[in-house]
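Asks: Predicted structure and sequence below. I'll ask about it afterward.
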Amino acid sequence: MDPLSAVLSLLKPRSYTSGGMDMGGDWAIQFGPHDGIKCYAVVSGECWLAVDGAPEPVHVSAGDCYLLPSGRRFRMASDLSLPPVDAQTIFRFPLNGAIATYNGGGACFGLGGHFALSGDSSMLLKVLPPIVHLAKDSDRAAMRWCLERMMQELRDPQPGGYLIAQQLTYMMLVQALRLHLAEQADGSVGWLFALADKQISAAMSCIHNEPARRWTLQQLAEEAGMSRSSFAVKFKETVGSSPMEYLTRWRMLLAADKLSNSSDPISTIALSLGYESESAFSTAFKREMGCSPRQYVRGRGETHLLEAKDGSRQARIPRSPRDTTPTKQVRWGPRDLGHPVHG
C-alpha cells in the first residue's frame, strides 16, 4: 500500500454529508467552524471563498475544486462585501445526496461533501493550508468523471444512490490531494509532499508496509537507492523529521488506532509493531503521544479532546464515580509525520 493510501486508511475519512449547493442572484453565506475536511468543486458559475486566517480570499469558477482542511469559519459569496446569511438557516439538515437551493439558484452550483476523520487527524490536516485551491486547468480527468457521476446520481436518484454519492465524494478527496501534491511538491516540506520524491517515497512505503520490521537507517537508504548520509539529509529536508522519527511516529499512530478500534491487549499490539516488550512499547508510546497506552484507552472511553492555548491536545481521563480527586489531564501534542512548511 502506498503511503497516501495508508494514511487515509488509518484516518478512515467518512463522508457524512454529500450533495450540491445551487446559489442564485446576489448572495453571501457564512459557515461556522467544522471538524474534519470539506471538499467541493464548482460545476457552473463562480464565487468568492474567504477562510478565517487565510492570507486572501480565493476566486473559484466552473471546473475548480477546493479543500477546506483547517476547520475555520469561512464565507462563500458572489460579493464578499454583502452581509452574509448564516449557513444554518439554509442548510438545516445534512444534504445526504440532495441539492440545497438559495435565491432560486442558477448563479453558482457546486458539489462535494464533508468528511469526518478518525484518529490523529492533525497528521493530514496540518500539512495542508487553510484553502487548497485546484484550478480548472489542472490535469483532472478523474475529477471531472466524479463530478459527472455525482450529477447523474443527484438528478436521477436510484436505489443506493446516497452510498454511491459518498464514494464519489471520497474519490474527489483523494484526487484533490493527488493534484495538490503534484502542484505544490516543490518547496514544501511534510510527508505528503515527500511522496512526489521517488527515492524518499520508496523508503516511506517500506515503513508503511512493514512497520514492525527492525529498520535501520542503512536499510532504508538502500531501499531509496542512496548512500546512508545523503538519504538521512534528504529525508529530513523533505519530510521534516528523521527516518527513525518518522518510523516511530507511524508506529505510534498505528498503535493508537488499534487501541481505539480493537480489543487487542497492549502486549499484542506492542509485538505487532516490532517491540519485544510491553514496557519498551509503553515508553515509546508515552514519549510520542504524551500518555501511556492504558491512559490513552481510558481517555478514549469518554474522551473530551480539548484544544490548549499552545495548540496541543488534551485527553480528559474519566474518573470513577467515587473518585473525588481532580480530573487528570493527559496531554499529547498534535505531532504529525513531519512538520509542514508551506512554500
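Replies: Sure thing, it's come through.

Asks: going forward, measure contacts and count neighbours with C-alpha atoms only.
Replies: Will do.

Asks: just the helices in the chain please.
Replies: For the chain, the helices defined by DSSP state H cover 3-11, 122-125, 141-155, 161-184, 191-194, 198-209, 217-224, 228-239, 243-261, 266-272, 278-289, 293-301.

Asks: for comparison:
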Amino acid sequence: MDPLEDVLTLLETRAHLSSGLAAGGRWAVRFDAPPGVKFNAVRRGSCLLEVDGVDAPVALAEGDCYLLTQPRPFTLRSDPDAVAVPAGPLFVAAGDGVARAGAGDDVFLVGGRFTFGDRAHELLLGGLPPVIHVPAGTPHARTVAWALAEIDRELTHRPAAASLVAEHLAVVMLVHVLRLHLAREPHAVPGWPAGLADPVVAAALTALHREPARGWTVAALAEAAGVSRSTLAARFGATVGQGPLEYLTRWRMELAARRLRTGGDTLAAIARGVGYGSESAFGVAFKRVMGVPPGDYRAERSPGR
C-alpha cells in the first residue's frame, strides 16, 4: 500500500450518497454543517458555492466538483442576491431521489458525504483547507467525471449491488480529489502528505508503510530511497516535520490503535505485529504517542462503550 491508501483504509473511509439537486431560475439553498466531508459535483449548468468562514464564493461550472472538509454551513445559489431556503425540507420531499429548487432544472448536482473513523482529524482532515475545488478539464477531474457517470449509471439502472458499487466509486472520486490537491499544493498540507511531493521522502514513506514492523534504521531507509542518510534525514524532516523513525513510531501506534479498537488480539500479539519485541516497550511507546496506556485506550474505545 502507499501512504494515502493506508491512511484512507485505516480511517475506514465510507461514502454516503444523497439525493441530487435540480434547480433553475433564481434560487438558493442553505445547508446545515454536514457530518463528515461533504462533496458535490455539477453535472449540468453552473452556480455559486458560499461556505461560512470562507471569504469569497466559489464559482462552479459544469464538470466541477468540490469537497467541504470541515463541518461548516454552506449555500448553493444561482446569484448573490437570491434568497436562500433551507435544504432540509427540499430533500425530505425528494421522492424521486431529486430535490428541487427554483423553477426548472437547468442546474443539476449530485453529491453525498464521506465519513471516517477515529483519528481522521489528526491524520488527514486537520491539514486540509475548508474547501477543495476541482475545476473541470484537469486530468483528475476527468477521472472524477468518469466515476460520477458510473455512479449515475449504477443508481439509474440499479443492477445487483448498485448502491455498494456507487459508494465505492465515490471513494475512488475522493482519492483523485485528494491526489489533485496534494499535487497542486504539495506543501499546503503539513506532515506526511507534504512528503509525498518529494520523491526521496515518498520512497521512504512507501517503504515504511509497506513493512511497518521491520526493524528500520535511517541507513536502511536511505538505501531504499537511493540517497545518503544525511540527505534523507534533512529532506524528511523539512517536509514531514519529524524524523523518519519518529514517523514510523507514530504510524505503528496508529496501526496498533486500530487493532485495539476493533479486535480482540492480546497486547503481546499487537506489540509483535507492529515491530516491538516486548509488550512493555510497546506500552511505553503507545502511551507516549497516544497519551494513555494501550489497555486504557482499548477500554475507552471498545465497541460496547
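Replies: Cool, the structure landed. Nothing here was measured: the structure is a model prediction, and the numbers come from that model.

Asks: now what about the TM-score between them?
Replies: Scored against TM-score structural alignment, normalised by the length of the second structure, the superposed chains reach a TM-score of 0.91; 303 aligned residues with a Cα RMSD of 2.3 Å.

Asks: looking at the helices of the first structure, which is closest to Thr101 of the first structure?
Replies: The closest of these to Thr101 of the first structure is helix 141-155. By Cα to Cα, the value is 13.2 Å.

Asks: elements contacting that closest one?
Replies: Helix 141-155 of the first structure sits against helix 161-184, with contacts defined as 3 or more Cα pairs under 8 Å, 6 or more residues apart in numbering; DSSP states H and E.

Asks: average offset between the helix it packs on and the second structure?
Replies: Once fitted to the second structure, helix 161-184 of the first structure is off its aligned match by 1.5 Å on average (mean Cα distance after the TM-score superposition for the first structure).

Asks: and that helix, which residues are buried?
Replies: For helix 161-184 of the first structure, burial by neighbour count (16 or more other Cα atoms under 10 Å) applies to 161-162, 164-181.

Asks: Export the helices of the first structure as CSV, with columns for distance to Phe93 of the first structure.
Replies: Below are those laid out as CSV (distance: least, Cα to Cα, whole Å):
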stretch, distance to Phe93 of the first structure
helix 3-11, 25
helix 122-125, 26
helix 141-155, 16
helix 161-184, 15
helix 191-194, 34
helix 198-209, 39
helix 217-224, 49
helix 228-239, 40
helix 243-261, 29
helix 266-272, 40
helix 278-289, 36
helix 293-301, 28
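
Asks: highest average neighbour count across the ones you listed?
Replies: Using mean count of other Cα atoms under 10 Å, the stretch among the helices of the first structure with the largest mean neighbour count is helix 191-194, at a mean of 26.

Asks: which bit of the second structure covers that one?
Replies: Aligning helix 191-194 of the first structure against the second structure (TM-score structural alignment) gives residues 192-195.

Asks: Ok, which of the helices of the first structure comes nearest Leu67 of the first structure?
Replies: Judging the helices of the first structure by Cα to Cα, what sits closest to Leu67 of the first structure is helix 161-184, at 7.7 Å.

Asks: For that closest one, name the packing helices and strands.
Replies: strand 14-23, strand 37-51, strand 65-68, strand 108-116, strand 132-134, helix 141-155, helix 191-194.

Asks: Check what contacts the first one and list those residues.
Replies: Read that as strand 14-23 of the first structure. With contact meaning Cα atoms under 8 Å, 6 or more residues apart in numbering, strand 14-23 of the first structure is reached by 94-117, 154, 165-167, 169-170.

Asks: Please pull up the equivalent of His16 of the second structure in the first structure.
Replies: Aligning on TM-score structural alignment places His16 of the second structure opposite Tyr16 in the first structure.

Asks: need the helices and strands packed on helix 161-184 of the first structure in TSV with distance to Tyr246 of the first structure, can you?
Replies: Below are those laid out as TSV (distance: least, Cα to Cα, whole Å):
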stretch	distance to Tyr246 of the first structure
strand 14-23	26
strand 37-51	24
strand 65-68	26
strand 108-116	25
strand 132-134	25
helix 141-155	31
helix 191-194	9
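
Asks: if we can go back for a sec, can you turn the buried part of the contacts of strand 14-23 of the first structure into a PyMOL selection?
Replies: Command for PyMOL, covering only those of the contacts of strand 14-23 of the first structure found buried under the criterion 16+ other Cα under 10 Å:
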select buried, resi 95+96+97+98+99+100+101+102+107+108+109+110+111+112+113+114+115+116+117+154+165+166+167+169+170
